[in-house]
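Enquirer: Below are the sequence and a predicted model; questions follow.
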Amino acid sequence: MELLALCWHPLWVPCTLVLSVVLWARRAAWRPAACPVDLRGKTAVVTGANSGIGKCVALELARRNARTILACRSRERGAAAVEEIRRATGNPDVHLRILDTSSMASVRNFARQFLEEEGQLHILVNNAGTTG
């Protein structure tokens, strides 16, 4: 009985209620899918964008109207991801560039090609893993 008396305080119930309401209100107000940011006119590169987290990031950037470049190792899987993202978002400005981050020659070639073809880089998502 003494333990119950030690744990019980008249402020426990009101504090718990206030904290619950605050946490519930913050959860209800935070909706990342409702973010209104429009990335039209911005160029984004996502490495490792043919699957997993990279693909989800590329999809969201394309959904927000960014010029989205998928930097992938596999041409076949990258092309499939580009088509899927274009269909899902309606954004035709989604492109594939081949990049193998484990090869410095491939990285240099990608950088040279990017500098020749693109004006600026606004967003870079380094998602691809490397081995070695």
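Expert: Structure's in. What do you need? For clarity, every value in this text was computed on a predicted model and none was experimentally measured. Numbering: from 1, shown residues only.

Enquirer: Only C-alpha atoms from now on, for both contacts and neighbour counts.
Expert: OK.

Enquirer: sec struct for Ile69, please.
Expert: At Ile69 the chain is in strand, as set by DSSP: H, G, I helix; E, B strand; the rest coil.

Enquirer: Can you get me a residue count around it?
Expert: The number of residues packed near Ile69 is 24, by other C-alpha atoms under 10 Å.

Enquirer: Go ahead and confirm it touches Ile98.
Expert: No: applying C-alpha atoms under 8 Å, one finds Ile69 not in contact with Ile98, separated by 10.0 Å.

Enquirer: Give the helix, strand or coil label for Ala44.
Expert: strand.

Enquirer: what about the spatially closest residue to it that is not a sequence neighbour, how many neighbours?
Expert: Spatial nearest neighbour of Ala44, chain neighbours left out: Ile123 (4.4 Å); criterion: C-alpha to C-alpha, 6 or more residues apart in numbering. Residues lying near Ile123 (other C-alpha under 10 Å) number 16.

Enquirer: ok, second structure coming up, stack it against the first:
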Amino acid sequence: MEQATMNWARGLFRLWLVLSVFWIATLAVAMRPDLQWSQYTESYAQAEELARDLREGVTAESLTEAQAEAVLRAKEELFLRTDKKVQSSWSTITAFLAIGPGVAAGLFVIGFSLLWAFRGFRGQSK
């Protein structure tokens, strides 16, 4: 009776595939990149609107120069806060992309390299 040989390469590949899907799904639930993306687009649109508003400046004739300067500083502060939200959301999105698929791809490269290296120790088959 002939024994079936175990195909380590196929088994390890399937294990890597399953673990990678679980890893990325767990990370997606924890980091919520969809929520970060929507926050990023909303904050970016708000920052663009504020930047356009800042360029127009304060032109109301009823305001004194000090009042106009105060309004301009308040708008600048709001723009800077919005810009920080944009940067925070973008850094979370890039972190998800680097950590999620990046770790899975790194493990694949390491596993493939080890498999390739160990195949070099096999004897010649006749």
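Expert: Okay, I see it. Just so you know, these numbers come straight off a predicted model, no measurement behind them.

Enquirer: Superposed, what's their TM-score?
Expert: TM-score for the superposed pair, counting by TM-score structural alignment, normalised by the length of the second structure: 0.30. Supporting figures: 64 aligned residues with a C-alpha RMSD of 4.7 Å.

Enquirer: follow-up on the earlier one: quick check: the residue nearest to Ala44 of the first structure touching Thr43?
Expert: Yes: in this structure Ile123 of the first structure lies within contact range of Thr43 using C-alpha under 8 Å: 6.4 Å.

Enquirer: returning to that earlier point: look up how far Ser20 of the first structure lies from the residue nearest to Ala44 of the first structure.
Expert: Distance of Ile123 of the first structure to Ser20 of the first structure, given as C-alpha to C-alpha, to the nearest Å: 37 Å.

Enquirer: Then Glu117 of the first structure?
Expert: 53 Å.

Enquirer: Over to Phe114 of the first structure?
Expert: Relative to Ser20 of the first structure, and taking C-alpha to C-alpha, Phe114 of the first structure is found at 50 Å.

Enquirer: If you count surrounding residues, which of these two has more?
Expert: Phe114 (16 against 11).

Enquirer: Can you name the element that comes right after the helix or strand containing that one?
Expert: Element membership for Phe114 of the first structure (DSSP states H and E) is helix 104-117. As assigned by DSSP H and E, the chain's next helix or strand after helix 104-117 of the first structure is strand 123-125.

Enquirer: what does that next one rub up against?
Expert: Here strand 123-125 of the first structure makes contact (C-alpha atoms under 8 Å, 6 or more residues apart in numbering) with Lys42, Thr43, Ala44, Val45, Val46, Thr47, Gly54.

Enquirer: hmm, try it at 6 Å
Expert: Under the criterion C-alpha atoms under 6 Å, 6 or more residues apart in numbering, residues Ala44, Val45, Val46 lie in contact with strand 123-125 of the first structure.

Enquirer: One more: stretch 86-103 of the second structure?
Expert: So stretch 86-103 of the second structure is in contact with Ile24, Pro33, Gln36, Tyr40, Ser43, Tyr44, going by C-alpha under 6 Å, 6+ apart.

Enquirer: will you turn those residues into a markdown table that also has secondary structure?
Expert: Below are these laid out as a markdown table (three-state DSSP):
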| residue | secondary structure |
| --- | --- |
| Ile24 | helix |
| Pro33 | helix |
| Gln36 | helix |
| Tyr40 | helix |
| Ser43 | helix |
| Tyr44 | helix |
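
Enquirer: Filter these down to the buried ones.
Expert: Neighbour-count burial (16 or more other C-alpha atoms under 10 Å) is assigned, among the contacts of stretch 86-103 of the second structure, to Ile24, Pro33, Gln36, Tyr40, Ser43, Tyr44.
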